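> Here is the input, now give the coordinates:
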Amino acid sequence: MPEDSPLIRSMRTAVEAAPGDVPLRLHLAELLLDAGQPDASVAEVAVALQHAPGDGQARALMIRAMGGPPAAAPTNAPATAPAVPAVPEAPASAVPAPAPRAGFDWRAAADQVGDVIPPRFVEPPLTADGYGDPGDAAAWDVSAPGAPGGVRLADVGGMQEVKERLEAAFLAPLRNPELRRLYGKSLRGGLLLYGPPGCGKTFIARAIAGELGAGFLSVSVNDVLDMWIGNSERNMHEIFQTARRQAPCVVFLDELDALGAKRSRTQHGGLRNTVNQLLTELDGIDSAANEGVFVLAATNVPWDVDIALRRPGRLDRTLLVLPPDAPAREAILRYHLDERPVENVDLGKLVKITEGLSGADLAHLCEAAAESALLDSARTGTVRMIGMTDLLRAAKETVPSTEPWFATARNVAMYANDGGTYDDLITYLKKKRKL
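You can find the predicted model right below:
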């Protein structure tokens, strides 16, 4: 870099004393450009444009400093004057592009003026299929088998009856390839988990994926539905294409009543088309299309799911997931209290008085007990442990969130149990004397 002349050094001192003086800074930029220092000139003009983005002289000087054709903007032009081309307007093909100057750092120059010069492109790049919305298969996140945080059925506390039914009706045929080939059982399957909210349906779905050694792809209504016509169906197709490419893979459809609601009750044509697309994907293009793809779904209101989704060959098996039993409640309470300061906690007593609470209710109970101890410690200025008094008070104040669900499910089980779909629910209600 050439040494600054005395005039340039004096101008630098003046600019440092008055950094907001745009004409002074532009004069310094002119001197730097005439002295063969275009990089330094660009830096000074960029700062000037930050103070006066519409300054015509600054823009013309920026073009000169970056190697463009000179612009005929008068030195005394007002700050709002637009830049005026120095040559008559000509076809683009007649104006050669400026040749890059050797040694000039164009990337650094672009970074310096990036906040005052509009971007070259404003639209996001199109995907390979020509759509502007990047909904390709790479956008779906599939948890790999054995990934950190993966769970198996052994990690599900209690619920032995649920595990046994899963093993007999779903897992055992898929774990034994010889028997499967002998009996002509396809490596496909569909299972609908239903029950009151907060009872661990999603956790069980992840555990099933762990048992199968399969990837896990969780899908919610927000992942599928789109405001543009046709995009929802395309999203559904891409989800299943991703699962097929990464088989074995479990596709978990959360809140199936939103994704596969009864079409007879759906007013919007787009939602009906989405259900139709889901039916098509469950069937597969041919008999082997979904080989290695296991479809699990969860819902709190199975009676609102389109009946076509539950015909044989689709989600033809159902499993009732009830509030946690005693061993499961003990495991849940132990998990939520494990990292908290507790003393003399009688888990056996807590398990007895929390019957009917969901897993989410038990988590809230532990949170409420911890909050009580925290507030008490803040008031007294002495930190104390969480004790049985806090937990018993929280248990007394926690109302089971499952009761409204059972009130609705009871009527469905009594008057709409076509084909014995809700026999398990009726058995449970009779056992609890709620029927």
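
> C-alpha only now, for contacts and for neighbours.
Noted.

> so residue 392 is in which element?
Element membership of residue 392 [criterion: DSSP states H and E] is helix 388-397.

> Just after that helix, pick out the following helix or strand.
Going down the chain from helix 388-397, the next helix or strand is helix 403-415, by DSSP H and E.

> Does the helix or strand just after that next one pack against any helices or strands, and if so which?
Once the chain leaves helix 403-415, the next helix or strand it forms, by DSSP H and E, is helix 423-431. Judged by 3 or more CA pairs under 8 Å, 6 or more residues apart in numbering; DSSP states H and E, the packing partners of helix 423-431 are helix 403-415.

> Can you point out the buried residues in the helix it packs on?
Buried residues in helix 403-415, counting neighbours by 16 or more other CA atoms under 10 Å, are found at 406, 409-410, 412-413.

> Alongside the first, I'd like the structure of this one:
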Amino acid sequence: MTPDPLLDSLRAAVSAAPGDVPLRLHLAGLLLERGGRDEAVAHLGALLGQDPGNAEAAQLMARALTGTPVAEPKPGFDWAAAESQVADVVSPRFVDGAEAVPTGPAPAELTADVEQPRVTLADVGGMTDVKKRLDAAFLAPMRNPELRKLYGKSLRGGLLLYGPPGNGKTFLAKAVAGELRARFLAVGLDEVLDMWLGNSERNLHELFLAARRAAPCVVFFDELDAIGQKRSRLAGAAARNVVAQLLVELDGVTEDNEGVFVLAATNAPWDVDTALRRPGRFDRTLLVLPPDEPARAAILEYHLRDRPVAGIDLKQLAKRTDGWSGADLAHLCETASERALLASVESGVPREIGMADLLGALPEIRPSAAAWFAAARNVVLYANADGAYDELAGYLKRKKLL
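Below is the predicted model:
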């Protein structure tokens, strides 16, 4: 956002009087109109915490989270009239015709990194419910073609994994490919987005061509909300065209997607374009939550297995890390290793990592999923009219976060 004296004054006033509901509401409305969505959501969340029954605040929150488009401002300068006035002095800078549009150099031939995963769901610790849902919604129809034909089960559509960051969504996608004995193609932002007009769409098409050539293949889109963001929030046509191209590839309009299974992960499913969530596309969702107790013990064991350890009580650590992500647990093991290493340097005698090192590291680490659940709570409360996030709402209630 560009600096705005009015907004700065309102921010200062809200800071001085945080309990002034109308003032904070006015600031949130202006922020939403001027492109400050994230800051507006923060103010609305604080306001609804003070006044849960405020209908205007709830309406603004729903608008912010669902991406209701704001009318575009009228142009402030008539460039065509100005150009005609100086036509005799300056040659035209813009001319009609496709030749005048610089699209930049064609991208180099795409070499997709297709791999053959060796992991399966058996390598995923715990997460029993997630595995059952994966099997029922995705894997069972793939493994049983005769039954699939008998029941008329279509293979169209993809699976969207969502949840807080650091909980193994990418690892789960690889495990799915391993279960199917399929190749795996991970697609990131840098492999799709390009500064030149048209190249991003071309990159997407080339990636799907590579997946079709390598079939059976699992195509995995990480951070789908960045590639397939709601078009109502996108200012430029180029970004909208990327979403449109992805829709074309998913629908198999120009090519046959037989043997191509599409998975995606996102931390913010509410920011994904609604067209991508329709039947035949990413029409199945799976909530991937922080690991349960058995999974936490398995993750800790995995990250400590190649380190010198002694006297580690994995069950006790798993009980004391409820709500921690897989990334948080890996960080715990790393921090405990640092403590043991520094102690060895000071004493001059190498020693093993003990339970005291891990327990001492516990207070130094704050669970990283807290901020995500705070944002998710607002979505469940104000943008779940269609019930898309009922499973998430149930988890928040069980954890007394809702």
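
> Mind jotting down where the strands sit in structure 2?
114-115, 159-162, 183-187, 217-221, 260-266, 284-287 (DSSP state E).

> Strand 260-266 and the fourth one, what's the angle between them?
Using axes from the mean of the first three to the mean of the last three CA atoms, to 10 degrees, one finds that strand 217-221 of structure 2 and strand 260-266 are set 20 degrees apart in direction.

> Which part of structure 1 matches strand 217-221 of structure 2?
The aligned range for strand 217-221 of structure 2 in structure 1 is 249-253, by TM-score structural alignment.

> which residue in structure 2 lines up with residue 319 of structure 1?
Under TM-score structural alignment, residue 319 of structure 1 pairs with residue 286 in structure 2.

> Residue 169 is in contact with that match, correct?
No: applying CA atoms under 8 Å, one finds residue 286 of structure 2 not in contact with residue 169, separated by 9.9 Å.

> just checking, what packs against whichever helix in structure 1 runs longest?
If you go by DSSP state H, structure 1 has its longest helix at helix 359-380. Counting contacts by 3+ CA pairs under 8 Å, 6+ apart, helix 359-380 of structure 1 packs against helix 326-337, helix 388-397.

> mind putting the ones you listed in JSON lines, distance to residue 111 of structure 1 included?
Shown next, in JSON lines, are those (distance: least, CA to CA, whole Å):
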{"stretch": "helix 326-337", "distance to residue 111 of structure 1": "50"}
{"stretch": "helix 388-397", "distance to residue 111 of structure 1": "57"}
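
> Now the match of strand 217-221 of structure 2 on structure 2. Mean distance?
Stretch 249-253 of structure 1, aligned to structure 2 and superposed, deviates on average by 0.4 Å (mean CA distance after the TM-score superposition for structure 1).

> Now do that stretch: distance to the chain's middle.
Taking CA atoms, centre = their mean, to the nearest Å, one finds stretch 249-253 of structure 1 lying 16 Å from the centre of the chain it belongs to.

> Enumerate the positions of stretch 312-327 of structure 2 that are buried.
Buried residues in stretch 312-327 of structure 2, counting neighbours by 16+ other CA under 10 Å, are found at 312, 314, 317-318, 321, 323-327.

> which one of the residues you listed sits closest to residue 201 of structure 2?
Comparing the buried residues of stretch 312-327 of structure 2 against residue 201 of structure 2 with CA to CA picks out residue 327 as the nearest, at 33.0 Å.

> so what's the aligned partner of that closest one in structure 1 closest to, chain neighbours aside?
Taking TM-score structural alignment for the superposition, residue 327 of structure 2 sits opposite residue 360 in structure 1. Closest residue in space to residue 360 of structure 1, ignoring its immediate chain neighbours: residue 198 at 4.9 Å, by CA to CA, 6 or more residues apart in numbering.

> so who does the residue nearest to the spatial centre of structure 1 touch?
The centroid of structure 1 falls nearest to residue 223 when counting by CA atoms, centre = their mean (8.0 Å). Neighbouring residues of residue 223 of structure 1 by CA atoms under 8 Å, 6 or more residues apart in numbering: residue 235.

> That one pairs with which position in structure 2?
Match for residue 223 of structure 1 (TM-score structural alignment): residue 191.

> Please report how far that match lies from residue 205 of structure 2.
11 Å (CA to CA, to the nearest Å).

> Residue 6 of structure 2 now?
With CA to CA as the criterion, residue 6 of structure 2 and residue 205 of structure 2 are 46 Å apart.

> now do residue 301 of structure 2
41 Å.

> same check, this time on residue 247 of structure 2
As defined by CA to CA, residue 247 of structure 2 lies at a distance of 11 Å from residue 205 of structure 2.

> Many thanks, we can stop here.
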